[in-house]
Structure formats: structure tokens, C-alpha cells
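>>> test case, fold it:
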Amino acid sequence: MQCHGKQIKPEVQRQILKLYPNDLAFGYGENEVRGIWSITFEKKKKMNKKAIIITAIGVVIGLIAGYLYYQQIGCVSGTCAITSKPLNSTLYGGLMCGLLFNLFVTSPKKKD
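This next block holds a predicted model:
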């Protein structure tokens, strides 16, 4: 309540008005609720057939790319968490490429 309460020190109020000249949030008392935000999310719809196919293609390409990365580049020291084992590299590639391809899935337009 030091910044927005009913009893603000004059030097604090001057600084607030200097930094925020349009701020009118003064005079609040205890248990007064103002400026609450409400955030809502729309329920995500299930993936349609096209979205599943696009994502699946991305996963398959990623699996292949992840394995090829392990085979061609890999990890010389054996301490790399992802590229030290073919399974890790393959699964990571599939996951990342699947997510990447899923970015290109478009939602059907709503009918008015």
C-alpha cells in the first residue's frame, strides 16, 4: 500500500508521477480489489486427419534424420546426452521434427 494506498509519502508519489504520469491508481484501501485480469483459453479441438498425416510425416523424417545425425556426426566423447546413443538421437530427431511439422498445420476456418 506504499505506492497505491491512501497515505503515500510525498517523495514516493512524486517519483511515481515522474515515471508514470498517467497513473491514477491512488487511494486504495486494504481488501479493495481493482484491476484483476482474467485469462481464458479455448478448448483445443482434436487433430483432423490432415494434421495427423503432416505431423506423422515430420516424425518419420525426424527419426531418419536423428539416426543419420548419430551415424554421420554422433558424439566422439560419449558424454553427449542426446547424440551418444542411436536411440536417443533417433527419438529426439523424431520429436523435434514432429513438432516442427505440426507448426504448419492450419485450423479449419470457423463458419459464421
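
>>> every contact and neighbour count from this point should use C-alpha atoms.
Will do.

>>> Q15: neighbour count?
Q15: 12 surrounding residues under other C-alpha atoms under 10 Å.

>>> just give me the longest helix of this protein.
For the chain, the helix with the greatest residue count under DSSP state H is helix 49-72.

>>> who's in contact with L63?
Residues in contact with L63, defined by C-alpha atoms under 8 Å, 6 or more residues apart in numbering, are 90-95.

>>> for the comparison step, fold the sequence that follows:
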Amino acid sequence: MANIKPWVVLVCISAIFFNTGNATRPRSFSRFPAILVFGDSTVDSGNNNEIDTLFKANFRPYGIDYHGHTPTGRFSDGRLIPDFLASILKIKHSVPPFLKPNLSDHEIVTGVSFASSGIRI
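Model prediction:
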């Protein structure tokens, strides 16, 4: 698999965000309707907790600065870049993993993370 250049990712993200159409929305809604995340451990929000793999982050010290101070499967002690981006864009506070067992329809519609740690292996 060839390495993807950073500018390609930026172009893809821009195309997704700026192609929101002319749908009429109340002013309280964000201009961006959803966020979809693809990647590796740098943006994995917990998908690896639900699959059979050696790469997991469901133990301490992961999650010590996250809401509830519990490990969530994020390879971070707190929120990830997609979480901050979703907050800045006023979509949601954090991006849940797609494989989360009790994922609501609203969470799916407003965006999820398909990222999985160890994806390059």
C-alpha cells in the first residue's frame, strides 16, 4: 500500500466538509452536519475494544484526562484531534467509535470514527 500524502488527506477532508449542499437548516445547527474519521491509533476512539486484536487502549493510563477518568479505547489520556475538531465545528463533543455496542442513530448521523489502531500492520 502506497503512503498517502498529507495534502491528499487535507483535500479529501475539505471536499467532505465544504460539500454540505444548500439544505435548509435552523441557525442553531452547525454548517457541517457530520464528521467521519478514518485512520490508525492517532484517531482511534475505541474501535479496537470491540475487535480481536493485541492493540488496545482500554487500561490506565489511557483516559485519565477524559470525561469520567476512565479508559475509552482512545490511545490518548484525553480527547483526540477529531474530538476537538468536532467541537470546533459544533457537531458534537466527541466522536464515538463505529463499533460501540450501544451506538445511537443520532451518533451515526452526526459522525463516527472508523479508525483502528495497528492498521498499517
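
>>> TM between them?
The TM-score (TM-score structural alignment, normalised by the length of the first structure) is 0.23; 52 aligned residues with a C-alpha RMSD of 5.2 Å.

>>> that older thread, state the next helix or strand along the chain beyond the longest helix of the first structure.
helix 86-102 (DSSP states H and E).

>>> coming back round to it: dump the contacts of L63 of the first structure into a markdown table; add distance to V59 of the first structure and neighbour count as well.
A markdown table is the format used below for these (distance: C-alpha to C-alpha, whole Å; neighbours: other C-alpha atoms under 10 Å):
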| residue | distance to V59 of the first structure | neighbour count |
| --- | --- | --- |
| T90 | 10 | 23 |
| L91 | 9 | 20 |
| Y92 | 10 | 20 |
| G93 | 8 | 26 |
| G94 | 4 | 25 |
| L95 | 6 | 18 |
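
>>> of those, closest to A56 of the first structure?
G94 (9.2 Å; C-alpha to C-alpha).

>>> ok, that closest one - contacts?
G94 of the first structure makes contact with 58-66, according to C-alpha under 8 Å, 6+ apart.

>>> what do you get if the cut-off is 6 Å, keeping everything else the same?
59, 62-63 (C-alpha atoms under 6 Å, 6 or more residues apart in numbering).

>>> with G98 of the first structure instead?
G98 of the first structure makes contact with 55, 58-59 under the criterion C-alpha under 6 Å, 6+ apart.

>>> just the buried ones from the residues you listed, in PyMOL syntax?
Here is the PyMOL command that picks out the buried ones among these, judged by 16 or more other C-alpha atoms under 10 Å:
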select buried, resi 55+58+59
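
>>> how about the contacts of G98 of the first structure in TSV, adding distance to I16 of the first structure?
Formatted as TSV, those follow (distance: C-alpha to C-alpha, whole Å):
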residue	distance to I16 of the first structure
T55	51
G58	52
V59	53
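
>>> so what's the residue count around D83 of the second structure?
Look at D83 of the second structure: counted by other C-alpha under 10 Å, it has 21 neighbours.

>>> where does it sit: helix, strand or coil?
helix (DSSP: H, G, I helix; E, B strand; the rest coil).

>>> how near is it to E107 of the second structure?
Distance, D83 of the second structure to E107 of the second structure, using C-alpha to C-alpha, to the nearest Å: 13 Å.

>>> for F17 of the second structure, same thing?
17 Å.

>>> repeat that for I16 of the second structure.
I16 of the second structure sits at a distance of 18 Å from E107 of the second structure (criterion: C-alpha to C-alpha).
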